[in-house]
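S.K.: Fold the stuff below for me.
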Amino acid sequence: MNRKNKIPKFIFYMIALWTIFSTAHAEEIMPKAFVYTEVQNSVPFDQIPWKSRNPIISSQPGFISKTWLSGSGNNSVGGIYSFDSIENAKKYVTKFFPNAVKKQGVAHTSRIFDAVIVEKASRDIGSAHFGGKISTKPGAFVYTEIQVNLPFKNVPWQQRNPIIKKIPGLLSKTWLSGVNNTVGGFYAFDTLENAKQFAIEVFPKTAAKMNAALYTRIFDARLVEHASRGMDSPFFQ
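M.R.: Reported below is the predicted structural model:
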């Protein structure tokens, strides 16, 4: 009799634990801010001491995930990160990261983006940062940013997403909205060839229609898989 009474309690206890875990996990994968960084260097990724860097980076306040980036053709080094708040993202790009790069004696680029405002648009296009499942391991990443001041509520993403989804080799896109209202995106592609076609041939035409300058980068995703897995990258689950 006692055993029968204990079974429901045990089941209830397990359900409660599962609910807590699920809620915590859901919160972990819902970023409030994105950070993009790129260091002005040329270092083959197999020479990057990522094993020693990962524990330091992941211990920064508000850190959720990082996908390492290795520039195609120039071996620049960078990352796309997610954070739990814009405040912690700002701490990272104004304090930790500049001090780390300064030790290398090189310049760098960093950007902060509001992740909350782009969630709906990004989910609609399969963003890995918002739970989207990609069909295959990415072969390349593309980062884009257009030099405009355009609040994201005025970005016609409902019209743009169906067009973007048809781009050859596209696996995922996360829309980016800068804290100063620049507009961009972080894309995963199946191959470097398709990534290059998009970044070199397609995207500049979009920026030209907006009569604005642009910033594009292509990265080899194959080189960074192992390092990124250790940082909870949503692209290498």
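S.K.: C-alpha from now on. contacts and neighbour counts both.
M.R.: Noted.
S.K.: Need the contact partners of stretch 42-50.
M.R.: The list of residues contacting stretch 42-50 from outside it, by CA atoms under 8 Å, 6 or more residues apart in numbering, reads S70, N74, N75, S76, V77, L223, V224, A227.
S.K.: ok, the residue nearest the centre of the chain to F12 distance?
M.R.: With distances taken as CA atoms, centre = their mean, the residue of the chain nearest its centroid is I80 (4.4 Å). The span separating I80 from F12 equals 40 Å under the rule CA to CA, to the nearest Å.
S.K.: same deal with E119?
M.R.: The spacing between E119 and F12, counted by CA to CA, is 33 Å.
S.K.: Looking at the two now, which is surrounded by more residues?
M.R.: E119 (19 against 12; other CA atoms under 10 Å).
S.K.: circling back to that earlier point, now, of the contacts of stretch 42-50, which are buried?
M.R.: When burial is judged by neighbour count using 16 or more other CA atoms under 10 Å, the buried members of those are S70, N75, S76, V77, L223, V224, A227.
S.K.: to compare against the first, here's another:
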Amino acid sequence: MTAHAKTPCELHRSRLGRRDILKLAAGMARGAAVGTGLLMPSIAQAAFSNSKTGTAPMSQNAFVYTELQISAPFDQVPWKKINDAIKAQPGFINKTWLSGLGNNSAGGIYAFDSIENAQKFVTGYFPAEARNFGVAQTTRVFDAMATKEASIDLNSVHYGAKPTTKPAAFVYTEVQLHVLPFDNGPWRTFNPVLKLQPGLLSKTWLSGLHTGTVGGFYAFDTIKNAQRFALDYFPTETRQLNAAFYTRVFDANATETASRDMASPFYG
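M.R.: As a prediction, the model looks like this:
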């Protein structure tokens, strides 16, 4: 058969090959240099170069992302009651609460000891919680073992890195690509560029269970830097991948107390 160039649709349906990654790296370098103007030394750069990673206290094998379609200031969310219920869920390790910037949605990023327990959570407990609020919901399950190496390289607190700066904002991203296995994807190309983003404290890479979507959960030192990343830089990254994407920015200050109660790794 005659070889032919991949179409965008074919690229989306297949894993990214070495040639695609090399093209992507070149495009990112050009876009970063002349497109956003954001590739300057980050104030968080020292945290990456001096960070010490260790062994996480419990072994997580899955992450869960949730978001409820509500609009309520976080101090009106009954988080204490919810925390007690979630702590009793099988395999639960920790949760970082999320409060949507601008829309006051409520959600979280969770670690579980197994994919099976994460699936039980998103098919059993969480839909019932959303039903109690009378609202629609979003859930995602991610394979935590697939992204361990890539996440450790970005100072991920979910894999034992010790936080040196308290986050002021979180960003969640997900890209409409199918990349399985995750290690064949372009994370080695992206990580050096991500380390230069202003105010980035850490990133946990995410690989969608069954779907192979790629994304991440980021911590930033300020809301301004988180918005700059979500609005200015991230669209240039997905443009190079020719893919649709999903982003959310969250106010970390609003949820600190609730997250500490759930052993969030962002607070030591």
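S.K.: Let me see the TM-score of these two.
M.R.: Overall, the chain-to-chain superposition scores 0.87 on the TM-score scale (TM-score structural alignment, normalised by the length of structure 1); 213 aligned residues with a CA RMSD of 1.2 Å.
S.K.: coming back round to it: so which of the buried ones among the contacts of stretch 42-50 of structure 1 sit within helices?
M.R.: Among these, the members falling in helices (DSSP state H) are A227.
S.K.: just the buried ones among the contacts of stretch 42-50 of structure 1 now: which is nearest Y143 of structure 1?
M.R.: Out of these, the one with the shortest distance to Y143 of structure 1 is S70. That distance is 11.8 Å, counting by CA to CA.
S.K.: Show the contacting residues for the aligned residue in structure 2 for that closest one.
M.R.: Per TM-score structural alignment, the equivalent position to S70 of structure 1 in structure 2 is S99. Listed by CA under 8 Å, 6+ apart, the contact partners of S99 of structure 2 are F74, S105, A106, G107, F250, D251, A252, A254, T255.
S.K.: Swap in 7 Å and give it another go.
M.R.: Contacts for S99 of structure 2 (CA atoms under 7 Å, 6 or more residues apart in numbering) come out as F74, S105, A106, G107, F250, D251, A254, T255.
S.K.: now A26 of structure 1
M.R.: By CA under 7 Å, 6+ apart, the contact set of A26 of structure 1 is empty.
S.K.: how about 10 Å then?
M.R.: For A26 of structure 1, the contacting residues are I20, F130, G131, taking CA atoms under 10 Å, 6 or more residues apart in numbering as the criterion.
S.K.: Likewise for A169 of structure 2?
M.R.: For A169 of structure 2, the contact set (CA under 10 Å, 6+ apart) comprises 98-101, 199-200, 218-227, 249-254.
S.K.: if we go to 8 Å?
M.R.: Contacts were defined as CA under 8 Å, 6+ apart; by that measure A169 of structure 2 touches A219, F220, D221, T222, I223, A226, V249, F250, D251, A252, N253.
S.K.: The helix of greatest length in structure 2 aligns to what range in structure 1?
M.R.: The helix spanning the most residues in structure 2, taking DSSP H as the definition, is helix 18-31. Under TM-score structural alignment, there is no match for helix 18-31 of structure 2 anywhere in structure 1.
S.K.: Just to confirm, what residue range of structure 1 does the following helix or strand past that helix align onto?
M.R.: Along the chain past helix 18-31 of structure 2, the next helix or strand (assigned with DSSP states H and E) turns out to be helix 45-50. The counterpart of helix 45-50 of structure 2 in structure 1, using TM-score structural alignment, is absent.
S.K.: Figure out how far helix 45-50 of structure 2 is from the centre of its chain.
M.R.: Centroid displacement of helix 45-50 of structure 2 relative to its chain, using CA atoms, centre = their mean, to the nearest Å, is 20 Å.
S.K.: returning to what we had before: quick check: the farthest pair among the contacts of stretch 42-50 of structure 1?
M.R.: Using CA to CA, the pair of the contacts of stretch 42-50 of structure 1 lying farthest apart is N74 and A227, separated by 19.0 Å.
S.K.: Now for the equivalent of I167 of structure 1 over in structure 2, how many residues are close by?
M.R.: With TM-score structural alignment as the criterion, the equivalent of I167 of structure 1 in structure 2 is Q197. Q197 of structure 2 has 23 neighbours, counted by other CA under 10 Å.
S.K.: And the one 10 residues further on, by the same measure?
M.R.: Counted by other CA under 10 Å, the residues lying close to S207 of structure 2 total 28.
S.K.: Which helix or strand contains the equivalent of it over in structure 1?
M.R.: In structure 1, the position corresponding to S207 of structure 2 is occupied by S177, as judged by TM-score structural alignment. In this assignment (DSSP H and E), S177 of structure 1 forms part of strand 170-177.
S.K.: And for V101 of structure 1?
M.R.: V101 of structure 1 is part of helix 97-102 when elements are defined by DSSP H and E.
S.K.: I'd like the contacts of S99 of structure 2 laid out as CSV, including distance to K23 of structure 2.
M.R.: Formatted as CSV, the entries for those read as follows, by distance: CA to CA, whole Å:
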residue, distance to K23 of structure 2
F74, 43
S105, 38
A106, 38
G107, 36
F250, 32
D251, 35
A254, 41
T255, 40
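S.K.: Which members of the buried ones among the contacts of stretch 42-50 of structure 1 occur in strands, if any?
M.R.: Filtering these for membership in strands, criterion DSSP state E, returns S70, V77.
S.K.: What segments of structure 1 are helices?
M.R.: Using DSSP H, the helices of structure 1 run over residues 2-28, 50-58, 86-91, 97-102, 119-123, 157-165, 192-196, 203-209, 225-229.
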